[in-house]
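Participant: Quick one: sequence and predicted model below, then my questions.
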Amino acid sequence: MNKYAYLIQAHNNVNIFKELILNLSSNSDCDIYVHIDKKFDINPFKKIVLENNLLSNVFFIEDRVNIKWMGFSQVEASINLMKEAIKNKKYKYISLISGVDFPIQNLSNFHTFLDKNNDKEYISFWELNDRPDWLHKIQYYYPIDFIEIRNWKKNIFRLLFWGVFFAIRNFLPKRKFIPELIPFGGSSWWTLTNNSVEYILSIYKERKDIVKYYKYTHAPDEMFFQTILLNSKYKKQVFMISEYNKWQAQIKDTYMLDEKLFNLRYIDWSGREDQYPVILDERDYQTLLDSNCFFARKFSEEKSISLIEMLKKHINS
């Protein structure tokens, strides 16, 4: 029987995490590895696993990272999860999700899909040159792990630093990108083969120049993995690569390809109620079912419990 690993980054919304863990762990072909942001108390999350007797396939990693939003620390948390997952086992596929994700379909459907589309890599991507508004992310030094950028207008020190930074950024010298590599970006969340995860970890260990470069970029968790895979032999295995190449050659000036086509996850970036991404609720139920995706985010305890109950009934029907 093929085995599948789910890597979860979580820090809040413990009740959403509980629903997610209960759903995933009910599948005997799954192992779940959990990283809890070092700033947060791990005990409420562990309590869920203990009370529901899930220790056989839910594992909390010990090498926890103090995650800074949009910093390289998010990459490090993912790397630590990947290391733990492949330490003693080989999985058919390894999926990175957040603690505020939830399945849209029964996991058996997802695993059947992965088996039928053997050896594909499911990661959203685009060349940064195709999205010029993203080029700043790699062109300037962003010391985000040292000076937090989240809510920078609400802290006097951050306001002074980032206020000056953004005012003068366009006048600063631009960084030269890593020779012989093409920069890519995309979503933080993916489903990859065991072999490609091993390859990413080898690059992380051996290519200190790549690691050093991305430590000072803006939201590297949305670029680091794409850049490694799309500059490797695994590029030809990336799902939708042929479609992207056609789009790039013919019609890229008209629209961007829909992100959910690449990584099988539904995320709403419409900005509804000034939320990026949108916190999903029962209004989104039919849209989720019609999306043909396997996972969705973002859910919250305040707004999404009713939707999760609806999805649970659908999944179990």
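Facilitator: Okay, I see it. Numbers count the residues shown, from 1 in each chain.

Participant: from here on, contacts and neighbour counts on C-alpha atoms
Facilitator: OK.

Participant: tell me which element residue 96 is part of?
Facilitator: strand 93-98 (DSSP states H and E).

Participant: now for the helix or strand following that strand, which elements pack on it?
Facilitator: Where DSSP H and E defines the elements, the next helix or strand beyond strand 93-98 is strand 101-103. Secondary-structure packing of strand 101-103 (3 or more CA pairs under 8 Å, 6 or more residues apart in numbering; DSSP states H and E): helix 14-25, strand 295-297.

Participant: Go through these and name the closest to residue 243.
Facilitator: Closest approach to residue 243 among the helices and strands packed on strand 101-103 is made by strand 295-297 (22.0 Å; CA to CA).

Participant: which residue ranges form the strands in the stretch 201-317 of the chain?
Facilitator: Taking DSSP state E, counting those that start in this stretch as the criterion, the stretch 201-317 of the chain contains strands spanning 265-266, 295-297.

Participant: which residues touch the first one?
Facilitator: In this case it means strand 265-266. 260, 288, 291, 293, 294, 295, 296, 297 (CA atoms under 8 Å, 6 or more residues apart in numbering).

Participant: so how far is that strand off the chain centroid?
Facilitator: Its chain's C-alpha centre and that of strand 265-266 lie 11 Å apart, by CA atoms, centre = their mean, to the nearest Å.

Participant: again, but for stretch 283-294
Facilitator: 19 Å.

Participant: A further structure is provided below for comparison with the first:
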Amino acid sequence: MNISYLILAHKNPSQFHRMVKKLDAENVYFFVHIDKTADDVPFKQAFINYKNVFFIEEEKRMITPWSSIGICKVTLLLLNKVIKKFTSNTYCVLLSGQDYPLNNNKHIYNFYQSNYGNNYIVAEEIKDIWPEWANRFERYNFHLPNKRLNRGIFPIFDSRFLTLRNFKHIFYLLRNLGFTTTVNTVFKPKRIHPNYLEPKGGDTWWALPVETVIEIINYLKKNPDLLEYHAYTHVPDETLFASIVNKLKEKEQIKTTNTYTNWLRNDVELPVTFKENDFEELKQASKNYLFARKFDVAQDSAILNKLDQYINHQKTNISS
């Protein structure tokens, strides 16, 4: 069996180097997209002589604003690169450049080998996890480069068009996107999710057998309107893959994500950026998760040092 890590990175080249080198092992491969807003040279330099690290070509790199369809598109770029090399017996593990392992490579490999065929992705009822689900799925959402925000509007044919909030967003888009784009959006038809697929949702980060990946790619080829629809969805990466996997696989084949993320604190920007004093939380999480996000060496690198010490002294177990 092989493990193919798909990594989306946009900052902190040294942190990216550290993660890749920590995960590097026999039968492990890395497929990497560096956001087009970043200089990719510092990311690549450390891996010039590596035969198992593959970067998306310069002409295919994209700018991927937070919560935009760009994340889905670059993920599909990486997946298509994987299936040119592997069509069976491979786990595809999606990570960000700010993730880090909670377990050693032998444990990670044994886990996927022992549980091969499971799809580790969160696919929950959208109304249960997102109270604002209608804003995500029924507004025309726009994601502005270099700004961690989105603005969405309901078109004139939607009853929610005549609300103060909607008019505020229309004026915002007039100032930032211009008259033509905004007015054209106002007169678009009401947004309705494709009726052939039940929308599900959850965390962006997942691990799927390459056989499932091939099914996803074929499904999108048969239903090109699905990507077109999600061009206006807020955070489509949290629903597109989950919805397709839920459609294609039996319930017992779908397990929760392998990546631990803390969304529950009240006093910090979410998700939590882990620091040294979060070590015990991460140690506990390592019993049920293989990876965690997120980390930022510009804020705290000591937590990665502690995790390295912990990982290096772990006993290797196989769990499900």
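Facilitator: That came through fine. All of these numbers come straight from a predicted model, not from anything done at the bench.

Participant: What TM-score do the two superposed chains give?
Facilitator: Remark: TM-score between the superposed chains equals 0.82 [TM-score structural alignment, normalised by the length of structure 1]; 281 aligned residues with a CA RMSD of 2.6 Å.

Participant: hang on, the earlier thing: which residue numbers in structure 2 go with the strand holding residue 96 of structure 1?
Facilitator: Mapped onto structure 2 using TM-score structural alignment, strand 93-98 of structure 1 spans residues 91-96.

Participant: ok, and what's touching the matching stretch?
Facilitator: By CA under 8 Å, 6+ apart, stretch 91-96 of structure 2 touches 1-9, 79, 112, 116, 205-210, 213, 293.

Participant: so what corresponds to residue 184 of structure 1 in structure 2?
Facilitator: Structural correspondence for residue 184 of structure 1 with respect to structure 2 (TM-score structural alignment): residue 200.

Participant: Am I right that that match is in contact with residue 121?
Facilitator: No. The criterion here is CA atoms under 8 Å, and residue 200 of structure 2 misses it with residue 121 at 10.7 Å.

Participant: Can you work out which residues contact both of the two?
Facilitator: By CA under 8 Å, 6+ apart, the residues touching both residue 200 of structure 2 and residue 121 are residue 242.

Participant: sorry, back to before: tell me which residues of the match of strand 93-98 of structure 1 come out buried.
Facilitator: Neighbour-count burial for stretch 91-96 of structure 2 flags 91, 92, 93, 94, 95, 96 (criterion: 16 or more other CA atoms under 10 Å).

Participant: Please report the distance of the last one from residue 311 of structure 2.
Facilitator: As judged by CA to CA, to the nearest Å, residue 96 of structure 2 and residue 311 of structure 2 stand 20 Å apart.

Participant: what's around residue 136 of structure 2, how many residues?
Facilitator: 18 (other CA atoms under 10 Å).

Participant: Can you tell me the SS state at it?
Facilitator: helix (DSSP: H, G, I helix; E, B strand; the rest coil).

Participant: Translate it into the numbering of structure 1.
Facilitator: By TM-score structural alignment, residue 136 of structure 2 lines up with residue 137 in structure 1.

Participant: just to revisit the earlier point, will you turn the buried residues of stretch 91-96 of structure 2 into a markdown table that also has distance to residue 63 of structure 2?
Facilitator: Below are those laid out as a markdown table (distance: CA to CA, whole Å):
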| residue | distance to residue 63 of structure 2 |
| --- | --- |
| 91 | 26 |
| 92 | 23 |
| 93 | 22 |
| 94 | 18 |
| 95 | 17 |
| 96 | 15 |
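
Participant: Tell me the one among these nearest to residue 183 of structure 2.
Facilitator: Looking across the buried residues of stretch 91-96 of structure 2 and measuring by CA to CA, the closest to residue 183 of structure 2 is residue 96, at 35.8 Å.

Participant: Give me the neighbour count for the residue nearest to that closest one when sequence neighbours are not counted.
Facilitator: Spatial nearest neighbour of residue 96 of structure 2, excluding adjacent residues (CA to CA, 6 or more residues apart in numbering): residue 8 at 4.8 Å. For residue 8 of structure 2, the neighbour count with other CA under 10 Å is 23.
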